[in-house]
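**Student:** coords below, sequence missing:
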């Protein structure tokens, strides 16, 4: 029930009430697309807490599968106290967390319309103080009907393991980081989508009763980011480095 040492309250369940597909209309109502719907369902009246806070956590079976490329998804995320939606990457099993790396492309918590682009490859302690890169971007349209396009591009030298990573929001580069030594090859990373409930990042706050929905469309892997690799190099040169956190 609790995951990743964050003291989260949700119970991830394989239920069609918490994850399913539907046709989703655009804001103008002129087009519809197939969308993945994920829901955290909160009911404080249920005494069994494994049923009171149900949610979905989905993972791809395959990894990114390439040494360089671009992953993108258009996401409408819930923004509410006690709710923590995320679109992120972990190495394929088996792996050692967080030493082998974690990439957070989209995550927002506790009702703040901010996106946190993150790279982690160590624990939050004195020894690993510099093994975290984080940059917060105000994203006021995070819960809009049309959603936000989140992208992550990587280019890695398979011989050395060195690489460049760039995070994008609506095609605007917002953070860059060098691929840390000792982390898994990018081709081995898999995709995760989930909605967490409560926990330390939500400051222990639980959401009110209700259904909190994340809509995911156009989840795709590209051979190159928009504009190609020359544009990626320009983005790398002009984008802010992720900040060290402790």
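**Tutor:** Cool, the structure landed. Remember, predicted model here, so these are calculated numbers, not experimental data.
**Student:** only C-alpha atoms for contact and neighbour calcs from this point on.
**Tutor:** Will do.
**Student:** Mind listing what's buried along stretch 102-121?
**Tutor:** Residues of stretch 102-121 classed as buried by neighbour count (16 or more other Cα atoms under 10 Å): 102-110, 112-121.
**Student:** Can you pick out the ones from these that are in strands?
**Tutor:** Members of these lying in strands (criterion: DSSP state E): 102-107, 114-120.
**Student:** For the spatially most central residue of the chain, give its distance to residue 152.
**Tutor:** Nearest to the mean C-alpha position of the chain, counting by Cα atoms, centre = their mean, stands residue 87 at 2.1 Å. When Cα to Cα, to the nearest Å is the yardstick, residue 87 and residue 152 sit 11 Å from each other.
**Student:** now the biggest helix by length in the chain, how far from the chain's geometric center?
**Tutor:** In the chain, with assignment by DSSP state H, the single longest helix is helix 228-238. Averaging C-alpha positions (Cα atoms, centre = their mean, to the nearest Å) puts helix 228-238 22 Å from its chain's average.
**Student:** in it, what's buried?
**Tutor:** Applying a neighbour-count criterion of 16+ other Cα under 10 Å, one finds 229, 232, 235, 236 buried in helix 228-238.
**Student:** now swap in stretch 185-205 and tell me
**Tutor:** So for stretch 185-205, counting by 16+ other Cα under 10 Å, buried means 185-199, 201-202, 204-205.
**Student:** One more to weigh against that first structure:
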């Protein structure tokens, strides 16, 4: 018997209000952040200080090693061209470099690893996504401690709160990966939802996670749920701290399945905020 997965919608069309598509205010303070019943805000970055991302919150993964997916980009660190805070937003920019040695792509992958991690809670991001064939932005989580199974992926879990492949406009994906439920076996647990205007409007992408289930939503509309049935770490490694990752990949097994359109660059992943809430005890 496989783990129970409730998919609220795979091709659900959503209606949106000005709450998620309006202009940004770069002066957000703690008093402006809305309360969520039953939760308390435990960490956030509102991206209100221009320049490089706050080093107390974010580190970088660097290099161009394909990242296990045959991706084409090189990730850089402390580089305003690929990751900067400006006018109240974090902007991750992917761009093309034409050189005598051939084409290359640059981007950024920001992580809270070894700085901030959480076990359970509501983790949310308000963002406008890059688009175009070959782009692959993501808002996701990996564990701090790799102590299950083979000590690597997928045994220790992955939570993809938002993934988007540019060749499939306006389709948002939410997924989890475990030893028994992962894409290398074609058994990943996930769902997709159609959301209008993700490349030119801001939307809220959120995870709610506790010891019993994982729920993923867009603008409050839940479209994917994965339950803990008590079947061991092979199905549920989500009982420890995970950190946040924000990145834009180029190409790769999924993002590059229909090639890369070099005429689209540069492309920007614009993030208004990232917030973490946990249940009030």
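**Tutor:** It's in. Remember, it's a predicted structure, so these values are computed and weren't measured experimentally.
**Student:** Do you have the helices of the stretch 1-150 of structure 2 handy? List them.
**Tutor:** Using DSSP state H, counting those that start in this stretch, the helices of the stretch 1-150 of structure 2 run over residues 18-21.
**Student:** Skipping adjacent residues, who's closest to the alignment partner in structure 1 of residue 111 of structure 2 in space?
**Tutor:** Using TM-score structural alignment, the partner of residue 111 of structure 2 in structure 1 is residue 59. Sequence neighbours aside, residue 192 is the residue nearest to residue 59 of structure 1 in space, at 4.5 Å (criterion: Cα to Cα, 6 or more residues apart in numbering).
**Student:** Quickly find the element holding that neighbour.
**Tutor:** Taking DSSP states H and E as the definition, residue 192 of structure 1 sits inside strand 189-197.
**Student:** That strand - contacts with which helices or strands?
**Tutor:** strand 32-42, strand 53-55, strand 57-59, strand 83-91 (3 or more Cα pairs under 8 Å, 6 or more residues apart in numbering; DSSP states H and E).
**Student:** Can you state the residues of structure 2 onto which the last one aligns?
**Tutor:** If I follow you right, that is strand 83-91 of structure 1. With TM-score structural alignment as the criterion, strand 83-91 of structure 1 aligns to 135-143.
**Student:** for the equivalent of residue 205 of structure 1 over in structure 2, helix, strand, or coil?
**Tutor:** Under the alignment (TM-score structural alignment), residue 205 of structure 1 maps onto residue 259 of structure 2. Of the three states, residue 259 of structure 2 takes coil according to DSSP: H, G, I helix; E, B strand; the rest coil.
**Student:** Now do residue 259 of structure 2 against residue 243 of structure 2, distance only.
**Tutor:** Look at residue 259 of structure 2 and residue 243 of structure 2: by Cα to Cα, they are 30 Å apart.
**Student:** wait, doesn't residue 25 of structure 1 sit right on residue 34?
**Tutor:** No. Using Cα atoms under 8 Å, residue 25 of structure 1 is not in contact with residue 34; the gap is 9.0 Å.
**Student:** re earlier: can you redo the ones in strands among the buried residues of stretch 102-121 of structure 1 as CSV with distance to residue 130 of structure 1?
**Tutor:** Converted to CSV, these look like this (distance: Cα to Cα, whole Å):
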residue, distance to residue 130 of structure 1
102, 14
103, 15
104, 17
105, 19
106, 21
107, 21
114, 23
115, 21
116, 17
117, 16
118, 13
119, 11
120, 9
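**Student:** Just name the closest of those to residue 173 of structure 1, please.
**Tutor:** Nearest to residue 173 of structure 1 among these is residue 117, at 10.8 Å by Cα to Cα.
**Student:** What is the equivalent residue in structure 2 for that closest one?
**Tutor:** Under TM-score structural alignment, residue 117 of structure 1 pairs with residue 174 in structure 2.
**Student:** Repeat that for residue 233 of structure 1.
**Tutor:** Aligning on TM-score structural alignment leaves residue 233 of structure 1 without a counterpart in structure 2.
**Student:** State the distance from residue 233 of structure 1 to residue 176 of structure 1.
**Tutor:** Taken as Cα to Cα, the span from residue 233 of structure 1 to residue 176 of structure 1 is 11 Å.
**Student:** Residues contacting the longest helix of structure 1, please?
**Tutor:** Helix 228-238 of structure 1 is contacted from outside by 153, 164, 166, 173, 176, 225, using Cα atoms under 8 Å, 6 or more residues apart in numbering.
**Student:** In structure 1, where's the longest strand?
**Tutor:** Across structure 1, the longest stretch assigned as strand under DSSP E is strand 210-222.
**Student:** Which of the residues in that strand are classified as buried?
**Tutor:** By neighbour count on 16+ other Cα under 10 Å, the buried set for strand 210-222 of structure 1 is 211, 212, 213, 214, 215, 216, 217, 221.
**Student:** likewise stretch 110-124 of structure 2?
**Tutor:** Across stretch 110-124 of structure 2, burial judged by 16+ other Cα under 10 Å covers 110, 111, 112, 113, 116, 117, 118, 120, 121, 122, 123, 124.
**Student:** cool, and stretch 129-137 of structure 1?
**Tutor:** Across stretch 129-137 of structure 1, burial judged by 16+ other Cα under 10 Å covers 130, 131, 132, 133, 134, 135, 136.
**Student:** Would you report which members of those residues are assigned to helices?
**Tutor:** Using DSSP H, none of the buried residues of stretch 129-137 of structure 1 sit in helices.
**Student:** Which one of these is nearest to residue 80 of structure 1?
**Tutor:** Distance to residue 80 of structure 1, by Cα to Cα, is smallest for residue 136 among the buried residues of stretch 129-137 of structure 1, at 17.3 Å.
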